[in-house]
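> sharing a model prediction with you, sequence too.
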Amino acid sequence: MRRPAVDPAQAAVFGRPAGVDSAFAARNGSHPDPALRTAPPPAAALVEAFSRPSDDTGVLLQRPPGETDGEQSADSPLWSKDADPWRDPGAGAMIGPPALDKPEPEAKEQVAADAGRLLSVPELLFGRRVKASALIILAVVVLVIGGAGGVVGWFIARTGDSLTSDVTLAEVSPGVQRPPGSISDIAKRVAPSVVSIELHGPNASGVGSGAVIDGQGYIITNNHVIENAAKDTAIKMTAVFQDGSRADAKVVGRDPKTDLAVIKVQVNNPTVLQFGDSESLQVGDTVIAVGSPLGLSNTFTEGIVSALHRPRLIPNGGGDPPVAYDAIQTDASINRGNSGGPLVDATGALVGINSFIVPASEDGGSVGLGFAIPSNFARKIAQTLIRDGQVKHPEIGINAVSDVSAESSQGARAANIVENGAAQKAGIREGDIITKVGDRIVRNSPELTVAVRAHEIGAKVPVVLVRDGRELTIDVVLQSD
């Protein structure tokens, strides 16, 4: 077998040292060449500290726990027959960790169980287990500290502001008197019979008031409240009762000359407002106006009768003749929306229909000058409207009159006498000053109209007038309008 030549440089690097003829050290433990030792000899102090004692009995180091002197573990990996044959028994001793007994199987299972167990609240908060008693003591301490802080804060807050204190306010003893006839009693009895009248349509809308006067659902109100609904069928008219219930309303009849109208709703067992005697009223009597001023339904305002037999002549729009009635004047607050609502006396009876006010300005508003149509007159008109749907009035046959004031007389000057009318037939001339009709003194033109309408059609009425400074009495037979 032929071997290749060895490079001298590689042989010097990788070849055996001089004097070494094999790959293994000598078995006697001595090296052929002492210079080949890779580690210096240990220090004398280390040798003395870690070498075997001089009276070495063969005792081994790091015997397992539980072995007695002189005994060797049969399973020791260093001295058993299966020990590493290449271990050098002459090497220095190695100090390792102490030998421990093997953990019991139960302990290993407990550790595994603890590793998979969920943490309790004490362990989560404090990182370890805490006794229940310690938690209770801690909670008590926290509560005591919190309570003490609250008491201190309360004391500071109470003493820090001298304007606040702990007081008990006096309470009025429940003993309000609402005897029969009081305003509260009247309001309770009257309110269910008063309605708000609402009009809604593409061209007009508005709010007024009315009073139920018959169990069949008839409601009395002002003509100017429902006039637009009577002329325009596209406008829907609704009556709203105190409890909020609503009912569609239809026009039964209306009278532009007296500003009265009657409408009807389909309701079951309505509360009816009873008519009173307006002729029994006296100036100073207590009256209450009820209605929906400015849309505020079921509003009650108290006042007195300021005057009686106050004639009103109010121009009417739409080509209708002027409104004329002998009004009750009151200072009870009446505003827009009260129109058509009732004026009741101290017994809760209907004594007037609120119709007109003297406004404070163009925008309206009460100044304590309100006027209502007397109930005796309104009841007569309402009965006629329910029966016939329209009303005829007596006329004297004078289209225009003017007021007259002189040193010796006051009255209404006749003008524009209607041809073949009652005045012409009776002999009344242009310029005559009418001062009395029947038993009613005439002071102005509105009073002439209401004085005539106080009589029946066809009645013969004595009329006192002044002509050329002389007073004359002429009988006039009233005609129908």
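That came through fine.
> contacts and neighbour counts: CA atoms only from here.
Fine.
> would you agree residue 207 falls within a strand?
Yes - according to DSSP: H, G, I helix; E, B strand; the rest coil, residue 207 belongs to a strand.
> now do it against residue 325, distance only.
Using C-alpha to C-alpha, to the nearest Å, one obtains 23 Å as the distance from residue 207 to residue 325.
> those two - which one has more neighbours?
Using other C-alpha atoms under 10 Å, the more surrounded residue of residue 207 and residue 325 is residue 325, with 27 against 24.
> quick one: buried residues of the helix or strand hosting the more buried one?
In this structure, residue 325 sits in strand 323-330 according to DSSP states H and E. For strand 323-330, burial by neighbour count (16 or more other C-alpha atoms under 10 Å) applies to 323, 324, 325, 326, 327, 328, 329, 330.
> can you put those residues in a markdown table and add distance to residue 187?
Formatted as a markdown table, the buried residues of strand 323-330 follow (distance: C-alpha to C-alpha, whole Å):
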| residue | distance to residue 187 |
| --- | --- |
| 323 | 30 |
| 324 | 30 |
| 325 | 27 |
| 326 | 27 |
| 327 | 24 |
| 328 | 21 |
| 329 | 21 |
| 330 | 18 |
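> A further structure is provided below for comparison with the first:
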Amino acid sequence: MEDLTGVPGSAGRGEDPDRPLREPAPIDRPRVDDDVAARFSRPTGVTGGFAPGRPSSGAAGSGAGSGPEVPTKAAAHRVEDPVLAQAFGPTPGAGRGIERHPSWQDEVASPPPPQPDPWRDPNAPVGFGAPAVQEERDPAPVDLTRTDIAPAPRLTLSEALFQRRLSRQALAGAAALVAVVALVGGAIGAVVADSARVLTTSTVRIADAPDTVAGPGNTVGEVARRVQPAVVNIQVSSPSARGEGSGIVIDPQGYIVTNNHVVTMDGATDRADIDVVFSDGSRAPAEMVGRDPATDLAVLKVEGVENLTVAALGDSDSVEVGEQVIAIGSPLGLVRTVTEGIVSATQRPIALGESTSDGDVVIDAIQTDAAINPGNSGGPLIDGTGAVIGINTSIFTQSGGSIGLGFAIPVNDVRDIATSLMTEGAVQHATIGVNARKADNGSVEGAEIVNVRDGSAAQEGGLREGDVVTKVGDRPVRSSDELVVAVRRAGADDDVPVEVVRNGSRVELTVRPVLG
């Protein structure tokens, strides 16, 4: 029999020296897959744990053998706590590991009696152990490449200057930088100051324009200065309403012509208080001389006003399309307003009423693109010589303001109607006694007769209902409004040829308009 007394661990354990020992059980380790090893094994060159200060263990599967423990600075300064050692250290006499010698596998040994554990004894006395965190006197160098380390706190100005937290070299560098910045700023300031001194001077001379300017004069301004003294602002008031417009002086005795809708405030009143404000600011009350609703004209008269400037009336029949014109008035209460434009059209029949009878408010207007707004009504439309060629009376607009479609009563009509109002206080117009409407069926364009009054000039001349009037005298008729103005222009008590279309045929008739 072999003597096993020399086997380590056999002495003092009561083994039978004659009892044969069994061979150790074979170690069967599972094969480690290369992919798993690549994922979970230690990186190349690492032999210990990843936690700082841990010794290399040479664990299985790492490919490195067991080696001696390498003490770190943290381990060197660590003080073992006897309380924690008692609580978590190995049982005395049980060895440091959990392995058993093969000779013990058949040994049935009774476990040692448990030692009293103060951590599990509620009656154990209370004690204090060593601090869990020990102050490190010599800290390890900081790895500046790591991103998980919080940055050091920045120094304040007082700490840097008065607590000597910076070295002399750093303070000297900061002082040099401040000096360089100051020098650069001073240089820039000097350059700017020199530039400012170049741009300013104490000898300033501003050239004034000469009294006479070469080239064409201000024609519009010269014409406006001559005509404006004859233009007045008319203010109308009643207990329930107030309005204003414009007018022109046509007679040195104080006669002023304006629109009928200005003095009646668009028909809101028949009698109202009327004041006239002249170009020099003087004011005088005015009385109604007469008005003609059919042509939207009215004549006023002021008393006790001397040295009136009278407007010069021109000839509206000689006005041409494209001719330069000027409008003067008080649009929106802005007195002495001058606008400029051209004549856009002549003989433009414009109905100021809604009916289609020959007693409507219809004018044979001059169309202009000079700006005309509310308040210009009754003011003059003058040509380049300063002569009045029309009285501004209406606009076409969708916004309430001027869109370049203004209309003026021709001054030749104004002269005749104003003369009748100043001499007789009333005026009558030529009529043939029909009601008409516009006809346009693609083959014929004119004024279709709706009805003929009994005993009228139209009935005596042979006009019938359904006839389409296409011409009165030498003037073509394209609408019922144009029929009205054509008859008025033809005059009364004279035979006038009238061309009509009846049952598809053209018929020539003769009609004598009468005053109505």
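Yes, it's here. Everything quoted here is computed from the prediction, not taken from an experiment.
> any idea what the TM-score is?
TM-score for the superposed chains, counting by TM-score structural alignment, normalised by the length of the first structure: 0.63, backed by 323 aligned residues with a C-alpha RMSD of 2.7 Å.
> the strand holding residue 325 of the first structure aligns to what range in the second structure?
Counting by TM-score structural alignment, strand 323-330 of the first structure falls onto residues 361-368 of the second structure.
> so the counterpart of residue 255 of the second structure in the first structure versus residue 210 of the first structure, what's the distance?
Counting by TM-score structural alignment, residue 255 of the second structure lines up with residue 218 in the first structure. Distance, residue 218 of the first structure to residue 210 of the first structure, by C-alpha to C-alpha: 10 Å.
> same drill for those two, tell me which one is more crowded.
Between residue 218 of the first structure and residue 210, counted using other C-alpha under 10 Å, residue 210 has the larger neighbour count: 31 against 25.
> strands of the stretch 301-450 of the second structure, start to end?
324-329, 337-351, 362-368, 380-382, 388-395, 406-410, 430-431, 434-440, 445-452 (DSSP state E, counting those that start in this stretch).
> for those strands, which one ends up most surrounded?
Highest mean neighbour count among these (mean count of other C-alpha atoms under 10 Å): strand 380-382, with a mean of 30.
> so where is that one in the first structure?
Mapped onto the first structure using TM-score structural alignment, strand 380-382 of the second structure spans residues 342-344.
> mean per-residue distance, the matching stretch to the second structure?
Averaged over the aligned pairs, stretch 342-344 of the first structure sits 0.3 Å from the second structure after superposition, using mean C-alpha distance after the TM-score superposition for the first structure.
> tell me, how many residues neighbour the equivalent of residue 298 of the second structure over in the first structure?
Superposed on the first structure with TM-score structural alignment, residue 298 of the second structure falls opposite residue 261. Using other C-alpha under 10 Å, residue 261 of the first structure is surrounded by 29 other residues.
> residues in contact with residue 261 of the first structure?
220, 221, 222, 223, 226, 251, 252, 253, 254, 255, 382, 385 (C-alpha atoms under 8 Å, 6 or more residues apart in numbering).
> could you redo the last one with a cut-off of 7 Å?
Residue 261 of the first structure makes contact with 220, 221, 222, 223, 253, 254, 255, according to C-alpha atoms under 7 Å, 6 or more residues apart in numbering.
> okay, and which of these map to strands?
Applying DSSP state E to those, the entries found in strands are 220, 221, 253, 254, 255.
> give me the element the closest residue to the first one other than its chain neighbours is part of.
Looking back up the chat, that one is residue 220 of the first structure. Leaving aside its sequence neighbours, residue 220 of the first structure sits nearest to residue 262 (C-alpha to C-alpha, 6 or more residues apart in numbering; 4.6 Å). In this assignment (DSSP H and E), residue 262 of the first structure forms part of strand 260-265.
> so the counterpart of residue 264 of the second structure in the first structure, which state does it fall into?
In the first structure, residue 264 of the second structure lines up with residue 227, judged by TM-score structural alignment. For residue 227 of the first structure, the secondary-structure state derived from three-state DSSP is helix.
> neighbours around residue 227 of the first structure, how many?
17.
> now it: how far from residue 205 of the first structure?
On the measure of C-alpha to C-alpha, residue 227 of the first structure and residue 205 of the first structure end up 11 Å apart.
> quick one: terminal-to-terminal distance for stretch 159-169 of the first structure?
One end of stretch 159-169 of the first structure sits 21 Å from the other (C-alpha to C-alpha).
> whoops, I mixed them up, stretch 204-223 of the second structure
In stretch 204-223 of the second structure, first residue to last residue: 38 Å (C-alpha to C-alpha).
> mind listing what's buried in it?
Across stretch 204-223 of the second structure, burial judged by 16+ other C-alpha under 10 Å covers 220, 223.
> again, but for stretch 253-270 of the second structure
In terms of neighbour count (16+ other C-alpha under 10 Å), stretch 253-270 of the second structure has its buried residues at 253-265.
> ends of stretch 197-216 of the second structure, how far apart?
Here the two ends of stretch 197-216 of the second structure are set 42 Å apart, with distance taken as C-alpha to C-alpha.
> count of neighbours near the counterpart of residue 194 of the first structure in the second structure?
Aligned against the second structure by TM-score structural alignment, residue 194 of the first structure finds its counterpart in residue 231. Residues lying near residue 231 of the second structure (other C-alpha under 10 Å) number 27.
> check the one 10 residues further on too.
For residue 241 of the second structure, the number of neighbouring residues by other C-alpha under 10 Å comes to 11.
> distance of the aligned partner of it in the first structure from residue 264 of the first structure?
Alignment note (TM-score structural alignment): residue 241 of the second structure maps to residue 204 of the first structure. Here the criterion is C-alpha to C-alpha. By it, residue 204 of the first structure lies 21 Å from residue 264 of the first structure.
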